[in-house]
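[1] predicted model and sequence below, questions to follow.
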Amino acid sequence: MKSLKDMGKDELTQLKAELEKSFEDAKGKGLKLDMSRGKPSVSQLDMVMDIMDTLNSSSKLLTEGGVDCRNYGVLDGIPEAKKLMADIMEVSPDQVIVNGNASLNIMYDTVARSMTHGVLGSTPWAKLDKVKFLCPVPGYDRHFAITELFGIEMINVPMTVNGPDMDMVEELVTKDESIKGIWCVPKYSNPQGITYSDETVKRFARLKPAAKDFRIFWDNAYAIHHLYDNDQATLLDIIGECEKAGNPDMVYEFASTSKVSFAGSGISAVAASKANLDYIRKFMTIQTIGHDKINQLRHVRYFKDINGVMAHMKRHADIMRPKFEAVIKVLENELGGLEIGSWLAPKGGYFISFEAMNGCAKDIIAKCKEAGIVMTNAGATYPYGKDPFDSNIRIAPSFPTPDEMQQAAVLFTLCVKLVSVNKLLKS
């Protein structure tokens, strides 16, 4: 296709009229499609309904070690659940604490604990004049919301195809003691679907932070969310790499089964060094009597082991893959060569990241809403909701059906073209 940037004013004006007519026709269809969050579809949730039959009144709710899951005890997770979550994160069970239904909750607690009581004996962050976090962008809005809530200053770090700009990370972390952490979604990142390269992981592990209480918040949310059997991204074990580099305490790794079993009703876990886990346990003894062991047992009995989990995830991939491919195909067919947008085709995860022309994202989202498509707000993938380029748009293909996703993608590209033409005519 001819680049829109090569068109003259008359060509653009004629194209604008054609696009506006197509847009009005699309509005007349009365579409109502929600692509605002990475929610599992109904078919994905239906697929795991028989987890509810795993335990019943005749079940013996005992762990292999004889612990009665109906009663108090076992603060940091039953051994079978530790093993299951450790295998998902590719770490050792003794590096894992199993928590409740959401890893977001663990991340929030980890920041809150650091604010009120510090990290392994350091000064509580709330008593410091300034606390900063590095935020790879575009990134996950809920990460940014946590740090913003606690008044932590967020610094944008651009993403590359290999992960965050590590030259920038190393320079900032080494020189500024007020930088206490960095948010990372290292595998099939939210929203770009990028997996950190081996060299990026090793550079993280070799960091020499000015702050002794600096921590990497390694949110490995999509560790097993592959789209393709024969083309899966691999990720180095950050905990092992930190140990090799002499920085065993520098990382917290988080994961959950929220998009594996039931969203919001799965189990979650944090993996870290013994010192970090012992420190966390000290607070857990006061914070909780223990998390839901019956739900932990339900997940273990249902999936049995990592092989059962991976077989289940192949079924997830069969549902997700056609939706992602429908979006990518439409983007290529409708926008390829026009030079008004770019995107990556992810191998896993839950999102597709679209980069529009600078200054166009908000208008594109508004046009989509006018036509009946609800999407994540422009700017949501940046701290404070402020995309400095007004260009990034997160597409969440998981919830609609493949047919709905194809319709939505066509309408999305129509909005991209219309807003881009307007932008070019003004310039």
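    Sure thing, it's come through.

[2] CA atoms for contacts and neighbours, from now on please.
    Will do.

[3] all helices for the stretch 151-300 of the chain, in order.
    166-175, 198-205, 238-244, 274-287, 293-303 (DSSP state H, counting those that start in this stretch).

[4] what is the shortest one packed up against?
    Here helix 238-244 is seen to pack against helix 198-205, strand 251-256 when contacts are counted using 3 or more Cα pairs under 8 Å, 6 or more residues apart in numbering; DSSP states H and E.

[5] mean neighbour count, the ones you listed: which tops it?
    Among these, strand 251-256 has the highest mean neighbour count (mean count of other Cα atoms under 10 Å), at a mean of 25.

[6] can you check what angle separates that one from helix 274-287?
    Angle of strand 251-256 versus helix 274-287, following axes from the mean of the first three to the mean of the last three Cα atoms, to 10 degrees, is 60 degrees.

[7] tell me which other helices or strands strand 251-256 touches.
    Under the contact definition 3+ Cα pairs under 8 Å, 6+ apart, strand 251-256 sits against helix 79-89, helix 103-117, strand 215-219, helix 238-244, strand 268-271.

[8] quick one, what contacts residue 16?
    418, 421, 422 (Cα atoms under 8 Å, 6 or more residues apart in numbering).

[9] likewise for residue 97?
    Residue 97 sits in contact with 76, 77, 82, 269, 270, 271, 277, where contact means Cα under 8 Å, 6+ apart.

[10] what of residue 416?
    Neighbours of residue 416 in contact, by Cα under 8 Å, 6+ apart: 340, 356, 364.

[11] could I get the full set of strands for the stretch 251-400 of the chain?
    251-256, 268-271, 341-343, 352-356, 373-375, 392-395 (DSSP state E, counting those that start in this stretch).

[12] put this beside the first:
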Amino acid sequence: MSRDELSDLLEEQQSLHAELKARGGKLDITRGKPSPRQLDLSRELLSITVPVHAADGQDVRNYGGAKGLPEIRAIFADLLGVDVDHILAADNSSLSIMHDLLSYAMLHRIHGATEPWGRQEIKFIAPVPGYDRHFAICEHLGIEMVPVEMGEHGPDMDEVEALAADPSVKGMWVVPMYANPDGVIYDEETARRLVSMPAAPDFRIWWDNAYALHHLTDAQPRPLPILQMAQQAGHPDRVFEFASTSKITFAGDGVAFLASSTGNLDWYLSHAGIRSIGPDKVNQLRHATYLKDAEGVRALMRRHRELLAPKFAIVEKILGNRLGGTGVARWTHPSGGYFVTLDVLDGTASRVVALAKEAGIALTPAGASHPLHRDPHDRTIRLAPSFPSEGELAAAMDGVATCVLVAAAEKLLG
């Protein structure tokens, strides 16, 4: 566009933005929360009757059972493709397990370490864009993060391998299936390089399979057998794998899972046993009774897809209609997960978020997808379509498109 055309566009979009502000709306697409309709899919959990004793005879009302109930572990061992002896079930949050594991490693010597990580200057590899809550754990514990750009099938592995050769690099965050926020699926080659590459003896991969079952299309890849891959590569202790029912049943009242080598699980339980005298086994049995088996989980996830897929289609349609062909934005087209990544004109993401706030649209803060909230390009915005109704989402996305165009025109005229 010429400067005159850009000025006309800016005036037009500023007028639309003023209308949004005048309406005084309140729309929130900040976090990937299940909608009330999704939560209602598992409403039966609120009234289901469960027996007093689990299949192995233990009284679920009492203390103990640190590894969790065999029946719920068996369901998710099947879903994740791991041996049931290599998975444990905990309370509702896999993020809690991640935090605890990292805290234990900081305070106590993990396998292969000469001393606790807290006595060393250590680093974590952080693929970007990535999950803000992963990065927050490292930030909270004072761990330096080294960003690596994501590609089509995972992060730049040449760079990852070069970084991992540094003995001070002790870990790496990975969301292997429908990565948060750009929907990337790690391929087998990337996974095998991760478990095979030279690294410190106490190097660990935090393999967060939060979205392994959250498909939006008929193409539904199975989770990679990462624990077996690590075993075959001669590094059986390299991977901590996580999953939960947080976006399957109730987000705040589910069951979380940790899968790893026997040595890693024994090490974790030796410290978790100080923190707690066993998980919530009543809730675990409730979930096992309700879900029944792996196919029961898959059937429930198909019902989630019926609610989620139309929302992602709304995002795609509005962004395409409003921003397609402009050259000032590009976005991901995920086949699963909970997010869409919107990349706007460099240097304008913060402005877009601010304009959206003025218009009553809450977006995830610019930079949230990068360590310490520092996006060097100020371009990436995470969109979370799941929680609002379809009408609210359409209004929010139309408003976001207006804000993108205002910010872009301002910059280009700058």
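    Perfect, thanks for sending it. Remember, it's a predicted structure, so these values are computed and weren't measured experimentally.

[13] quick one on the thing from earlier: most packed of the helices and strands packed on strand 251-256 of structure 1?
    Of all these, strand 268-271 carries the top mean neighbour count, a mean of 26, counting by mean count of other Cα under 10 Å.

[14] and for residue 425 of structure 1, the neighbour number?
    By other Cα atoms under 10 Å, the residues close to residue 425 of structure 1 number 16.

[15] tell me the residue in structure 2 aligned with it.
    For residue 425 of structure 1, the aligned position in structure 2 is residue 413, judged by TM-score structural alignment.

[16] what's near enough to touch that match?
    Going by Cα under 8 Å, 6+ apart, residue 413 of structure 2 touches 3, 6, 7.

[17] could you redo the last one with a cut-off of 10 Å?
    2, 3, 4, 6, 7, 10 (Cα atoms under 10 Å, 6 or more residues apart in numbering).

[18] the first one matches what in structure 1?
    Using TM-score structural alignment as the criterion, the counterpart of residue 2 of structure 2 in structure 1 is residue 8.

[19] reformat the contacts of residue 16 of structure 1 as CSV; add neighbour count and distance to residue 173 of structure 1.
    Putting the contacts of residue 16 of structure 1 into CSV (neighbours: other Cα atoms under 10 Å; distance: Cα to Cα, whole Å) gives the following:
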residue, neighbour count, distance to residue 173 of structure 1
418, 23, 42
421, 22, 42
422, 14, 42
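
[20] from those, pick the one nearest residue 231 of structure 1.
    Among the contacts of residue 16 of structure 1, residue 418 lies closest to residue 231 of structure 1 (Cα to Cα), at 35.3 Å.

[21] for structure 1, which strand is longest?
    Scanning structure 1 for the longest strand, with DSSP state E as the assignment, gives strand 153-160.

[22] relative to residue 411 of structure 1, which of the helices and strands packed on helix 238-244 of structure 1 is closest?
    strand 251-256 (33.7 Å).

[23] whereabouts in structure 2 does that closest one align?
    Using TM-score structural alignment, strand 251-256 of structure 1 corresponds to residues 239-244 of structure 2.

[24] distance from that stretch to structure 1 after superposition?
    Superposing on structure 1 places stretch 239-244 of structure 2 at an average distance of 0.5 Å from its equivalents, by mean Cα distance after the TM-score superposition for structure 1.

[25] can you pull the contacts of the counterpart of residue 112 of structure 1 in structure 2?
    Following TM-score structural alignment, the counterpart assigned to residue 112 of structure 1 within structure 2 is residue 103. Neighbouring residues of residue 103 of structure 2 by Cα under 10 Å, 6+ apart: 97, 116, 117, 118, 137, 138, 141.

[26] so what does the second one match up with in structure 1?
    Read it as residue 116 of structure 2. Match for residue 116 of structure 2 (TM-score structural alignment): residue 124.

[27] again with the fifth one
    Applying TM-score structural alignment, one finds that residue 137 of structure 2 aligns to residue 146 in structure 1.

[28] what about its match, distance to residue 380 of structure 1?
    13 Å (Cα to Cα, to the nearest Å).

[29] what is the equivalent residue in structure 1 for residue 281 of structure 2?
    By TM-score structural alignment, residue 281 of structure 2 lines up with residue 293.

[30] that match: neighbour count?
    Neighbour tally, residue 293 of structure 1, other Cα under 10 Å: 29.

[31] grab the nearest non-local neighbour of it.
    Distance criterion Cα to Cα, 6 or more residues apart in numbering; nearest residue to residue 293 of structure 1, sequence neighbours excluded, is residue 69 at 5.3 Å.
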